[in-house]
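Asker: Provided below for reference: sequence and predicted model.
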Amino acid sequence: MRARMSQSKNFLIIFCVLALAPLGLCAKAGYGGYLYPQFYDHSCPKAQEIVKSVVAKAVAKDPRMGASLLRLHFHDCFVKGCDASLLLDSSGTIISEKRSVPNTNSARGFEVLDEIKFALEKECPQTVSCADLLALAARDSTVLTGGPSWVVPLGRRDSTGASLSGSNNNIPAPNNTFQTILTKFKLKGLDIVDLVALSGSHTIGNARCTTFRQRLYNQTGNGQPDFTLDQSYAAQLRTRCPRSGGDQNLFFLDFVSPIKFDNSYFKNLLAKKGLLSSDEVLVTQSQATLQLVKQYAGNQELFFEQFAKSMVKMGNITPLTGSKGQIRKRCRQVNK
């Protein structure tokens, strides 16, 4: 039986290299391992079905949850790679990444992942990693809100540590300059096309007043408005985002279709109605990104196609494979 399983695994690896790698569906990870879509076909064949079922229930209950689960995958991969380090609570020598500024302000949905993990442990104990749950939940959240689907390469393992400093420094921030954001992407092996396409995830979700207030009120005190922001839109935003107070008030990142994954985000940017400074710089600081914004604003199918490719690419950032890391029994803590 063991020999048969070994032969099956070897066949999948060969198939991955010859057939799937050219399509971007197979990734050579560190330590000699591969990510490939069929990773759980024998060990936990119902894994993807279980993930999708729980995510669907969560999104139906809370329309914001789709954006939240998508964001968790992004915030995880940009720190130590796609290894579920974000999901660890503080314990012993571990200081949770949940305490970082980017995550304190926007990370939510951890209880949904707990529910997924509980169901998977019941179905196939200690088999499916929390890192793979994040990748699958991000894909399913996108589809459930109207966006594209893609085949998720699987086989990631979970880290046994976290990086609070990495979480504070590596995740692109709403007020970062264009060059800083691009550098953070490039350091993870992502390019300018990935930057624009993945920014399109802001077609769903919310941002807090504190993340864009500087665009509404001139910081030098001379009262000059930010002309990169439509002034009627800015006036509307000021009603719930005052100079002081209201920091936690939520605003749609895409006011046109806030819970539908589409290309309205790019159309908003061209109309000077992008909410965050990190959105606005895509049309004001780079001709290359401006051209991409125009393409995606005019062709939703093109945006969807590139978003799917960029999500697969992002999901392949330095995963743990083989004997590295572990398969956590609970996503919030390392195995004892």
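Answerer: Nice, I can see it.

Asker: Going by C-alpha atoms from here, please, whenever you check contacts or count neighbours.
Answerer: Fine.

Asker: now the strands for the chain?
Answerer: Assigned by DSSP state E, the strands in the chain fall at 27-28, 34-35, 206-208, 250-252.

Asker: so of those, which one's packed in deepest?
Answerer: Mean neighbour count (mean count of other CA atoms under 10 Å) peaks for strand 34-35 among these, with a mean of 24.

Asker: tell me what that one is packed against?
Answerer: strand 27-28 (3 or more CA pairs under 8 Å, 6 or more residues apart in numbering; DSSP states H and E).

Asker: so how far is A3 from V51?
Answerer: Between V51 and A3 the computed distance is 30 Å (CA to CA, to the nearest Å).

Asker: And the two? Which one has more around it.
Answerer: V51 (22 against 8; other CA atoms under 10 Å).

Asker: tell me the contacts of the nearest residue to that one once chain neighbours are set aside?
Answerer: Nearest residue to V51, sequence neighbours excluded (CA to CA, 6 or more residues apart in numbering): I116, at 5.9 Å. Residues in contact with I116, defined by CA atoms under 8 Å, 6 or more residues apart in numbering, are 50-51, 54, 133.

Asker: Below is an additional structure, to be compared with the one above:
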Amino acid sequence: MAATTLALALPLLLLSLSSLVNSLSPNYYDQSCPKAESTITSVVQKAMTNDRTVPAALLRMHFHDCFIRGCDGSVLLNSTSKNQAEKDGPPNISLHAFYVIDVAKTALEAMCPGVVSCADIVAMAAKDAVALSGGPNWKVPNGRKDGRISLASDTRQLPAPTLNFSQLQQNFAQRGLSMDDLVALSGGHTLGFAHCSSFQQRIHNFTTQTDVDPSLQVSFAASLRKACPYNNKVNAAGATLDSTTVIFDNVYYKSLLQGMSVLATDQALLSVPRTQALVSKFANSLTDFEDAFVKSMIKMSSLPGGVEVRRNCRVVN
């Protein structure tokens, strides 16, 4: 988006975001479906006992949903013979755990038919993913509606793992999110895993096939190259984004300061004094990170979008 266009669009986005934030409420389902939150938590907890990757998947799903057309559950819609949906766009092929949302929705439809939106389920499940992994808990403001449009082509709007800081900042700014939000939300990578294709250029594609990004710590780079050899053909191969991948903590930030950033976008956080200072702050204080993360998650999860409450999260009404 051109700078002039962004300057004109941003005030409107912020006004719309402010309006939606005011319309959302942590007590939204107190009367219409009082057991909604506890039901979703129970479903997420059960899924986690069977698959340790579920928390990271749910958190990433929420992020990818909100960054396209707002938090409207559009990432959940299936492709049809006439339309390729978001979940089948290249950046979303590796998304999974959609069944968790389906199970929660089925339970809620039996309990409170047509009341709880799929977008709200995704937001609450993401919160549960964090809290049940040892991270902070918070009351999710609810009242989102589900969208009817889902286009694979829109996934180009998602921040690619190869973006430099300027590109990353602009991507977030287009959604009304600040540099502080960028650093705090990046902390979600504490639960993350990256496939080799997301960081190959950092360990193989510099001057020669043997060169690596000089910002990487030598032994860490070697471990990445071992996991992802040149011309790797194993689709499931990759690396966790910090060493405590199933625990929500601040090790991600500590790793960045030690030269152990997996993605170029992780390393980019150290390229500007303001964000580098925040990385150091969060590395030194888990409390500061958790407080900032919750604030930024609520802000991101309030991005406007949606018009209905779907009865089936995979298809429009």
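Answerer: Done, it's in. Because the structure is a prediction, the values reported are computed rather than measured.

Asker: just to revisit the earlier point, make JSON lines out of the strands of structure 1 and add distance to T160 of structure 1.
Answerer: Listed next are the strands of structure 1 as JSON lines, based on distance: least, CA to CA, whole Å:
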{"stretch": "strand 27-28", "distance to T160 of structure 1": "21"}
{"stretch": "strand 34-35", "distance to T160 of structure 1": "19"}
{"stretch": "strand 206-208", "distance to T160 of structure 1": "31"}
{"stretch": "strand 250-252", "distance to T160 of structure 1": "34"}
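
Asker: for the ones you listed, which one sits closest to L70 of structure 1?
Answerer: Nearest of the strands of structure 1 to L70 of structure 1, taken as CA to CA: strand 206-208 at 12.4 Å.

Asker: Check the mean deviation of that closest one from structure 2.
Answerer: Following the fit onto structure 2, the mean deviation recorded for strand 206-208 of structure 1 is 0.7 Å by mean CA distance after the TM-score superposition for structure 1.

Asker: In structure 2, which residues correspond to that strand?
Answerer: Under TM-score structural alignment, the alignment places strand 206-208 of structure 1 onto residues 193-195 of structure 2.

Asker: repeat for stretch 132-151 of structure 1
Answerer: Going by TM-score structural alignment: stretch 132-151 of structure 1 matches residues 120-139.

Asker: That stretch: end-to-end distance?
Answerer: End-to-end distance for stretch 120-139 of structure 2: 12 Å, by CA to CA.

Asker: Same question for stretch 29-39 of structure 2.
Answerer: 12 Å.

Asker: Quick one: distance of it to the chain centre.
Answerer: Offset of stretch 29-39 of structure 2 from its chain centre (CA atoms, centre = their mean, to the nearest Å): 24 Å.

Asker: which other residues reach that stretch?
Answerer: Contacts for stretch 29-39 of structure 2 (CA under 8 Å, 6+ apart): 104, 107-108, 111-112, 115-116, 124, 142.

Asker: before we move on, what about stretch 84-103 of structure 2?
Answerer: With CA under 8 Å, 6+ apart as the test, stretch 84-103 of structure 2 has contacts from 43-44, 47, 54, 57-58, 60-61, 64, 74-79, 118, 121-122, 125, 150-156, 158, 160, 312-313.

Asker: Any of those residues buried? List them.
Answerer: For the contacts of stretch 84-103 of structure 2, a neighbour count by 16 or more other CA atoms under 10 Å gives the buried set as 43-44, 47, 54, 57-58, 60-61, 64, 74-79, 118, 121-122, 125, 150-152, 155, 158, 160, 312-313.

Asker: give the contact list for the aligned partner of A239 of structure 2 in structure 1.
Answerer: Correspondence of A239 of structure 2 to structure 1, assessed by TM-score structural alignment: F251. The contact partners of F251 of structure 1, by CA under 8 Å, 6+ apart, come to 206-209.

Asker: can you name the two of those residues that are farthest apart?
Answerer: Within these, N206 and C209 form the most distant pair, 9.8 Å apart (CA to CA).

Asker: Any figure for the gap between K273 of structure 1 and D247 of structure 1?
Answerer: 20 Å.

Asker: Likewise for T145 of structure 1?
Answerer: Distance of T145 of structure 1 to D247 of structure 1, computed by CA to CA: 27 Å.

Asker: between those two, who's got more neighbours?
Answerer: Taking neighbours as other CA under 10 Å, T145 of structure 1 and D247 compare with T145 leading, 22 against 16.

Asker: I figured the more buried one hits S257, correct?
Answerer: No - counting by CA atoms under 8 Å, S257 is not a contact partner of T145 of structure 1; they are 10.6 Å apart.

Asker: got the contact list for the equivalent of K117 of structure 1 over in structure 2?
Answerer: By TM-score structural alignment, K117 of structure 1 lines up with K105 in structure 2. The contact partners of K105 of structure 2, by CA under 8 Å, 6+ apart, come to 116, 118, 121, 311-313.
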